[in-house]
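Novice: For reference, the sequence and a predicted model appear below.
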Amino acid sequence: MTIEDKLATCLWFDGNGEEAARFYVDLFPDSSIDRIMHAPADYPSGSTGNVLLVEFTLCGRRFQALNGGPNFTFTEAISLSVDCDTQEEVDRYHAALSAHPESEACSWVKDRFGLSWQIVPRIMTVLLNDPDRAKAKRVMEAMMTMKKIDIAAIEAAARG
């Protein structure tokens, strides 16, 4: 077992974990459904034979979708961040993942399963960390007005 095999992010779903895993795998490159485990016995939120756990890989990273039932839901306290190189990537992931426009702000979206995502152009991180703090401030202030990040607009803000 390699060190990479020791850690997987487990996401709790209410019976739709396989649907979510398949949606994510179809959206991201270097992704796959690795194993689907069916419940060998009845459990509090399901029955024998139901999909209990889906192990999947997104962009080379391990995840699990646990069909744990309605007891817990996602909050914005955790999100998955997607680094994007182009506006086309930002637009694609934003369109695919955004299911709750009223909850969007500063690159954050919430998908149809309730999971929060950050769709972040790499240039934004570079500009926010610029040693010219006035430039970084302008970028931050521009970002704070956006739902979906507009790369041209943050680059314009950086230029002043």
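Specialist: On my side now, so go ahead. Numbers count the residues shown, from 1 in each chain.

Novice: hey, let's count contacts and neighbours off CA atoms from now on
Specialist: Fine.

Novice: Surely Lys135 is in a strand?
Specialist: No. Under DSSP: H, G, I helix; E, B strand; the rest coil, Lys135 falls outside any strand and is assigned helix.

Novice: Count the residues that sit near the closest residue to it other than its chain neighbours.
Specialist: Excluding the flanking residues, the one nearest Lys135 by CA to CA, 6 or more residues apart in numbering is Ala158, at 5.0 Å. Per other CA atoms under 10 Å, the neighbour tally for Ala158 reads 21.

Novice: Lys148 too?
Specialist: If you count neighbours by other CA under 10 Å, Lys148 ends up with 22.

Novice: Show me the contact partners of stretch 153-160.
Specialist: Contacting residues not belonging to stretch 153-160 are listed as 124, 127, 135-136, 138-139, 142-143 [CA atoms under 8 Å, 6 or more residues apart in numbering].

Novice: got another, please set it beside the one above:
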Amino acid sequence: MSGKIQKITPCLWFDKEAEEAAKHYVSIFANSRIGTVARYTGEGKDIHGKDEGTVMTVEFELDGQRFTALNGGPQFPFTEAVSLQVGCADQEEVDYYWTRLSEGGEEGPCGWLKDRYGLSWQIVPDVLPQLLRGDPEGAARVTQAFMKMKKFDIAALKQAYDGQ
């Protein structure tokens, strides 16, 4: 992994799909890579229940952001209480990340989706916070518009802001 120390590294708990998920995410995001893969030993099997040699953790980077994926078992599935937010410069990026991350998962409202592993993502156009900070009436129209959307449509959000 990169030489720079990152103080906070999200650890994503999977049942047994950590390596598969890390490879999937790395295939989606530019400037991404798999790092160290650690495997369970025979020690502690009475606690973790994993066979010796199976993947325990995978270190990976998505566009320079470090993550750890852990095969910890089925006890703690993902919920919407934690999500990863992807800022998108334009509609092409919104479409790309929405399509790639929702494949095999499920689309949700207001730019939210769950990927094939149950992890929640928010695919958010960079312009959205600007539209919500601007004119209060325009911001209200934008909110009303995006509440009806699944994947964000930047042109429709801008039209809503402008009152069209």
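Specialist: Looks like it came in fine. Predicted model only: the values in this text are computed from it and were never measured.

Novice: Which members of the contacts of stretch 153-160 of the first structure occur in helices, if any?
Specialist: Judged by DSSP state H, helices contain the following of the contacts of stretch 153-160 of the first structure: 124, 127, 135-136, 138-139, 142-143.

Novice: Map Gly49 of the first structure onto the second structure.
Specialist: In the second structure, Gly49 of the first structure lines up with Gly53, judged by TM-score structural alignment.

Novice: SS state for that match?
Specialist: Going by three-state DSSP: Gly53 of the second structure is coil.

Novice: which residues in the first structure form helices?
Specialist: So, for the first structure - with DSSP H - the helices run 17-27, 87-97, 122-128, 133-143, 151-159.

Novice: which one of those lies closest to Phe63 of the first structure?
Specialist: helix 17-27 (8.8 Å; CA to CA).

Novice: Run a quick neighbour tally on the equivalent of Leu157 of the second structure over in the first structure.
Specialist: In the first structure, the residue matched to Leu157 of the second structure (TM-score structural alignment) is Ile154. By the other CA under 10 Å criterion, the neighbourhood of Ile154 of the first structure contains 23 residues.

Novice: ok, Ile154 of the first structure to Pro121 of the first structure distance?
Specialist: According to CA to CA, to the nearest Å, Ile154 of the first structure and Pro121 of the first structure sit 10 Å apart.

Novice: Same check on Glu4 of the first structure?
Specialist: Relative to Pro121 of the first structure, and taking CA to CA, Glu4 of the first structure is found at 26 Å.

Novice: who's more crowded, the two?
Specialist: Pro121 (20 against 10).

Novice: residues near Ser81 of the first structure, how many?
Specialist: Counted with other CA under 10 Å, Ser81 of the first structure comes out at 13.

Novice: Map it onto the second structure.
Specialist: Ser81 of the first structure maps onto Gln85 in the second structure, by TM-score structural alignment.
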